[in-house]
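*Asks:* next input, structure requested:
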Amino acid sequence: MPRGRPGEFATAPHLALRPASGEYRPFNAGHPPPAHHRREDGGSRRPGEDGGPPLGLLPGSPYPAAHGRPALGDSLLLCSDGLVEVPGQDIEAGIGRLPAAAEPVLRVPHASGGAAGHPAGRVLRAVARDVADDRTLVMVRRLGPPFTT
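*Replies:* Now for the predicted structure:
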């Protein structure tokens, strides 16, 4: 829990991930829900719960988690609200822009190429080029054969 004066709060996404199985559980405190991009059909979905309020806003609030297991080649997208929120527009429109902007990048089996060509950087520029707010994007892709333990 954040410490500070009454009325202070913080937002945070959290992803619990088991690399060996690919299983994940996202927790959200005031951020948009993650998107699960399916490489097989190019579609995206938002798994399960939307999460809870910002930390410190409503003490004792539950933070339900969705769960899932991406197939090989699938990706998870977690972002801050600053990436998808545009003043005067419904945040759902911004949340919908993220998977659409990410799809061309995620369709490629594996991409890199320095900071300017980094896949997350290309998505950030496509979704929120002129945004003055925080713009955070975490892209997690499940690659290769499962690990053995």
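*Asks:* going forward, measure contacts between C-alpha atoms and count neighbours the same way
*Replies:* Will do.
*Asks:* do you have the helices of the protein handy? List them.
*Replies:* 81-84, 91-107, 114-117, 119-128 (DSSP state H).
*Asks:* among those helices, which is the most enclosed?
*Replies:* Highest mean neighbour count of these: helix 81-84, a mean of 22 (counted as mean count of other Cα atoms under 10 Å).
*Asks:* give me the distance from that one to the chain's centre.
*Replies:* Distance, stretch centre to chain centre, for helix 81-84: 10 Å (Cα atoms, centre = their mean, to the nearest Å).
*Asks:* another sequence for comparison is provided below:
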Amino acid sequence: MRRRRARRRAGAVRQVRWGRLTRRHTMMGRQIGGTVGLVLLTAFAAVGMVLSPDWVPASTMLFILLLGVFMLRFVGMALLCATVFGALAVLSGSGVRPVPPGVFMVVALGAVAGLVFVRSRSRLGLQGAASDLMLVDLRDRLVAHGRIPALPDGWRVDSVVRSANAEAFSGDFVVAARSQHGQMLEIVLVDVSGKGQEAGVRSLLLSGAFGGLLGAMPREAFLPAANNYLLDQNWPEGFATAIHIAVRLSTGEFWVSTAGHPPAVQLHAGSGRIQRLDTTGGPALGVVVAPLFAVHTGVLQHGDTVMLYTDGLIETPGADVELGIDRLMGAAERFVSTRSGGADAVLAGVRAGEGDDRGLILIHRD
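*Replies:* Model prediction:
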């Protein structure tokens, strides 16, 4: 039995290695083929510039360089740029087809810009046109981590996350899970330092890590574990604020804690009161070793709502944060208490600027 398992493991390892080697050879073959194809296209364009200058102008070389930016890695792109410059230099130096200095300069600037772009993309591990698909996949994974699990009748969660200036990635993200055999709903709303695409990579990393921690440990251990994870990353500006809530779906009892994050707000349906929950005192994640996080305990009665949000909804340059919280509470009272709108309506009612990431979650018990 042990020998069979050992053979199976060895076979699986060989298959993985063979798969990696095959993919590597395939990618290398595509790069070689793409480079050769564009070099030949450059030669054909040079011949076309001589035989039919009206149909094949010197600016055709810019189009070839643009194709190289989409298709090639840095080495292939450098070879293509050298080929383009060589072709233009030969045509202009021989007098067969003089190239105006202005056109030569524009092509040179385009080549330099293309090389810089391909180089920066290579440093990020993104190669060729498929890198765009990779970015889309990463963004979709970040969104998938924030999907709210299916809830029993009588419970609704409405969430919205908007990135700064409508960028593809946001520094705010949501992670949710159900634990204790589905009886406990846990949600964490995180605001990573930085904005938009600048914080997108860290958001993706943290959302995956927090998704593994959430629901896998006691609720009171989540924020300390998340803090330790950020400290282990040793990022230069690797801090994040977070608010974590755990709701017992059978009774409506909830526990909420914050780490350098704005306080949660509870809307009481019975009295119509809007209460700011006191969870102050916990520092941001990734700053202090072994911090203490205060816990607020409450109960969601039928018709009540708990609202979580990030500072992008309440902070305005030159204005008091307290005024921003009051404005948000007013929008929640206008839309949520009257059941005339959800998270999108509250976000629009606050009229927060586009210069910061914004996240909002409404947990409602019918």
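*Asks:* mind checking the helices of structure 1 for the one nearest to Gly7 of structure 1?
*Replies:* Ranking the helices of structure 1 by proximity to Gly7 of structure 1 (Cα to Cα) places helix 81-84 first, at 19.5 Å.
*Asks:* quick one: the aligned partner of His31 of structure 1 in structure 2 and Phe239 of structure 2, what's the gap?
*Replies:* Aligned against structure 2 by TM-score structural alignment, His31 of structure 1 finds its counterpart in His261. Distance, His261 of structure 2 to Phe239 of structure 2, by Cα to Cα, to the nearest Å: 12 Å.
*Asks:* neighbour count: the two, which is higher?
*Replies:* His261 (26 against 21; other Cα atoms under 10 Å).
*Asks:* check contacts around that one.
*Replies:* With contact set as Cα atoms under 8 Å, 6 or more residues apart in numbering, His261 of structure 2 has these partners: 241-243, 284, 310-311.
*Asks:* roughly how far does the spatially most central residue of structure 1 sit from Ala12 of structure 1?
*Replies:* Centroid check for structure 1 by Cα atoms, centre = their mean gives Leu78 as the closest residue, at 0.9 Å. For Leu78 of structure 1, the distance to Ala12 of structure 1 equals 10 Å [Cα to Cα].
*Asks:* which position in structure 2 aligns with Gly22 of structure 1?
*Replies:* So Gly22 of structure 1 corresponds to Gly252, using TM-score structural alignment.
*Asks:* isn't its match up against Gln301?
*Replies:* Yes: Gly252 of structure 2 lies in contact with Gln301 (Cα atoms under 8 Å); the separation is 6.5 Å.
*Asks:* what touches both of these two?
*Replies:* Arg365.
*Asks:* A helix includes Leu133 of structure 2, no?
*Replies:* Yes: counting by DSSP: H, G, I helix; E, B strand; the rest coil, Leu133 of structure 2 is part of a helix.
*Asks:* which residues are in contact with each of His261 and Phe239 of structure 2?
*Replies:* Counting by Cα under 8 Å, 6+ apart, the residues touching both His261 of structure 2 and Phe239 are Ala284.
*Asks:* re earlier: in strands only, show me the contacts of His261 of structure 2.
*Replies:* Of the positions in the contacts of His261 of structure 2, 241-243 sit in strands, assigned by DSSP state E.
*Asks:* got those as JSON lines, with neighbour count and distance to Ala10 of structure 2 columns?
*Replies:* What follows is these, written out as JSON lines (neighbours: other Cα atoms under 10 Å; distance: Cα to Cα, whole Å):
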{"residue": "Thr241", "neighbour count": "23", "distance to Ala10 of structure 2": "45"}
{"residue": "Ala242", "neighbour count": "27", "distance to Ala10 of structure 2": "44"}
{"residue": "Ile243", "neighbour count": "25", "distance to Ala10 of structure 2": "45"}
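*Asks:* including distance to Thr35 of structure 2, could those residues go into JSON lines?
*Replies:* Shown next, in JSON lines, are these (distance: Cα to Cα, whole Å):
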{"residue": "Thr241", "distance to Thr35 of structure 2": "46"}
{"residue": "Ala242", "distance to Thr35 of structure 2": "47"}
{"residue": "Ile243", "distance to Thr35 of structure 2": "50"}
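*Asks:* name the nearest residue to Arg39 of structure 1, sequence neighbours excluded.
*Replies:* Asp74 (5.0 Å; Cα to Cα, 6 or more residues apart in numbering).
*Asks:* what about the one you found, neighbour count?
*Replies:* Around Asp74 of structure 1 there are 23 residues (other Cα under 10 Å).
*Asks:* so it is in contact with Arg142, correct?
*Replies:* Yes: here Asp74 of structure 1 lies in contact with Arg142, judged by Cα under 8 Å, at a distance of 5.8 Å.
*Asks:* residues in contact with the closest residue to the match of Gly22 of structure 1 other than its chain neighbours?
*Replies:* Using Cα to Cα, 6+ apart and skipping residues adjacent in sequence, the residue nearest Gly252 of structure 2 is Leu300, 4.7 Å away. Applying Cα under 8 Å, 6+ apart, we find Leu300 of structure 2 in contact with 252-254, 306, 365.
*Asks:* please indicate which of those are buried?
*Replies:* Buried positions within these, assessed by neighbour count (16 or more other Cα atoms under 10 Å), are 252, 254, 306, 365.
*Asks:* tell me which of the residues you listed is nearest to Ala144 of structure 2?
*Replies:* Val306 (22.5 Å).
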